[in-house]
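>>> Mind looking at a prediction? Sequence and model below.
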Amino acid sequence: MSPVFAHGHLRLSLLSMLADRPMHGYELIQALGERFGGAYVPSAGTVYPRLAKLEAEGLVTKTADGRKTVYAITDAGRAELDARAEELAAIQSGVADSVRTLADGVRASVGEAMRSLRADLAASAQAPRGQTADEPEDVPTAGAGALREVEMAVASFRQQVRADLRRRATRGTLTDDTVTRLRDGLEALRRSL
């Protein structure tokens, strides 16, 4: 996944949230996650080093509150926010666009998973009890182990290919040529069995 924040954008987002009220690091992480509708939640390894840098630059202060460290914006931090207000507005607009893009990707993935599940359920409903539509009635014991191994390999391959195709679709690099090559290659492999 490409970075959600461009260089310097997380810094301004943190300052903006601290301008509303002092918060501890976990609250900031959760608040960022809420801004992205849960589709992106930054790690502690991303947020805490940024907070330490903001503190070193005198833009925030930190105060121990029991086991938590509470961060608050300083006057210098507010001055930076004021000086970069237009940039902050653009970041917030970009966050809204990112949320829409992430949500569209999630919706597409869920839709594809639902279609696949419906197809699997329909196929199993048409098969005799205890047997899937593509499964022969009796598998000799000698071939059962090999069949299981192949089925696991096919399932793993399917998951990997779906993930790769989703990434390409999200980036806009999934072409008709790719789909055709994949379909033709799979059909050639099936015929070779």
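Good, I have the coordinates.

>>> use CA for all of it now, contacts and neighbours both
OK.

>>> Which strand or helix spans the closest residue to S43 other than its chain neighbours?
Distances taken as C-alpha to C-alpha, 6 or more residues apart in numbering place I29 nearest to S43, at 7.3 Å, with adjacent residues excluded. Assigned by DSSP states H and E, I29 belongs to helix 25-35.

>>> Next: G77.
helix 75-83.

>>> Kindly report the same for K62.
Going by DSSP H and E, K62 is in strand 60-65.

>>> Mind listing what's buried along the next helix or strand after that strand?
Sequence order places strand 68-73 as the next helix or strand after strand 60-65, per DSSP H and E. Buried residues in strand 68-73, counting neighbours by 16 or more other C-alpha atoms under 10 Å, are found at V70, Y71, A72, I73.

>>> List the contacts of the first one.
The one in question is V70. Contacts for V70 (C-alpha atoms under 8 Å, 6 or more residues apart in numbering) come out as P22, M23, H24, G25, K62, T63, A64.

>>> Give me the neighbour count for the closest residue to it other than its chain neighbours.
Spatially, and ignoring its direct neighbours in sequence, V70 is nearest to H24 (4.2 Å; C-alpha to C-alpha, 6+ apart). Taking other C-alpha atoms under 10 Å as the criterion, the count of residues near H24 is 18.

>>> quick one: the longest helix anywhere in the chain to helix 25-35, angle?
Using DSSP state H to define each element, the chain has its longest helix at helix 85-126. Using axes from the mean of the first three to the mean of the last three C-alpha atoms, to 10 degrees, the inter-axis angle of helix 85-126 relative to helix 25-35 is 70 degrees.

>>> now the angle from helix 85-126 to helix 75-83?
Using the same axes, to 10 degrees: helix 85-126 against helix 75-83 is 80 degrees.

>>> One more to weigh against that first structure:
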Amino acid sequence: MPPVFSHGDLRLYLLSLLDEAPRHGYDLMQALSDRTGGTYTPSAGTIYPRLSKLEEEGLVTKTVDGRKTVYEITDAGRAEVASRSGDLAGIEAGLADSVRLIADEVRAGVREAMRSLQADLAAASAAPSRPAAPSSADPRAAAREQVRRADELLAEFRAGLRADLRGHVARGGDLAASVVDDLKTALDETAEAVRSAMRN
């Protein structure tokens, strides 16, 4: 679930971002998305009214640079950020926890998908064999049919998981390297199980 800023938290976080460097509105939206691992991407309707309020309070100033409006923190804004450093640390810790939770959910989903695939493959290899085909049947044709089925299963699995991963990232979700590492390990183990079954 995307992190939700408590009352006043987003205001303080915007000030802290402007304390790092002057920014325009889109840059602030992108910075918020980046800092939260993509779990929170505010709209212009969320950011600009808060920037206007900060300007009214004398905490930021704005200048027009070509087609962009650049916001810069004032001395009063810096003083507020400094005086609320403890609050800011709490906000950042909460956002980090949210990013970790999203990553854990993705990792658990990938592991569950891998376990399900391995279980399906194990069940298929342990299933009793079908009655022997008539002697006139071509054993190579039967093998080619199983290869075709395996291709379909792999393509379906790849397309489904790929869609899940891309959709998660497109919605602003984080995808930790450890999740992909777990995926590679599970795929390697599954491939070895299939090769072993073919050798037996």
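Thanks, I have the structure now. Everything numeric here is computed off the predicted structure, so don't read it as measured data.

>>> Can you calculate the TM-score here?
For this chain pair, the superposition-based TM-score is 0.57 by TM-score structural alignment, normalised by the length of structure 1; 133 aligned residues with a C-alpha RMSD of 3.1 Å.

>>> Run through the neighbouring helices and strands of the helix holding G77 of structure 1.
helix 9-20 (3 or more C-alpha pairs under 8 Å, 6 or more residues apart in numbering; DSSP states H and E).

>>> mean shift of the helix it packs on relative to structure 2?
Once fitted to structure 2, helix 9-20 of structure 1 is off its aligned match by 0.8 Å on average (mean C-alpha distance after the TM-score superposition for structure 1).

>>> excluding its backbone neighbours, what's nearest A19 of structure 1?
Leaving out its chain neighbours, the residue that sits closest to A19 of structure 1 by C-alpha to C-alpha, 6+ apart is I73, at 5.9 Å.

>>> Pull the contacting residues for that neighbour.
Per C-alpha under 8 Å, 6+ apart, neighbours of I73 of structure 1: L15, L18, A19, P22, L59, V60, T61.

>>> Give me the buried entries from these.
L15, L18, A19, P22, L59, V60, T61.

>>> Just the closest of those residues to H7 of structure 1, please.
Among these, L15 lies closest to H7 of structure 1 (C-alpha to C-alpha), at 14.5 Å.

>>> you'd agree that closest one is up against R84?
No - if you go by C-alpha atoms under 8 Å, L15 of structure 1 and R84 don't touch, sitting 11.0 Å apart.

>>> What is the corresponding segment of structure 1 for stretch 160-176 of structure 2?
Across structure 1, nothing matches stretch 160-176 of structure 2 (TM-score structural alignment).

>>> And the strand holding K62 of structure 1, what does it pack against?
helix 44-56, strand 68-73.

>>> hmm, 10 Å instead?
helix 9-20, strand 23-24, helix 44-56, strand 68-73, helix 75-83 (3 or more C-alpha pairs under 10 Å, 6 or more residues apart in numbering; DSSP states H and E).

>>> Same list, those, but as TSV with distance to A188 of structure 1 please.
Formatted as TSV, those follow (distance: least, C-alpha to C-alpha, whole Å):
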stretch	distance to A188 of structure 1
helix 9-20	49
strand 23-24	58
helix 44-56	46
strand 68-73	61
helix 75-83	60
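
>>> For V161 of structure 1, which of the ones you listed is the nearest?
Each of those has some distance to V161 of structure 1 by C-alpha to C-alpha; the shortest is helix 44-56, at 30.0 Å.

>>> and the angle for that closest one with helix 25-35?
120 degrees.

>>> Mean per-residue distance, helix 44-56 of structure 1 versus structure 2.
Using mean C-alpha distance after the TM-score superposition for structure 1, the mean distance for helix 44-56 of structure 1 is 1.6 Å.

>>> Flag every buried residue along that helix.
So helix 44-56 of structure 1, judged by 16+ other C-alpha under 10 Å, has buried residues V47, Y48, R50, L51, A52, L54, E55.

>>> from those residues, which single one is nearest L147 of structure 1?
V47 (48.0 Å).

>>> Touching stretch 8-18 of structure 2 from outside, list them.
The list of residues contacting stretch 8-18 of structure 2 from outside it, by C-alpha atoms under 10 Å, 6 or more residues apart in numbering, reads 4-5, 19, 23-24, 27-29, 31-32, 46-47, 50-51, 53-54, 59-60, 71-74, 77-78, 80-82, 84-85, 87-88, 90-92.

>>> got it, and stretch 54-61 of structure 2?
11-12, 14-15, 18-19, 22, 48-53, 62, 69-81.
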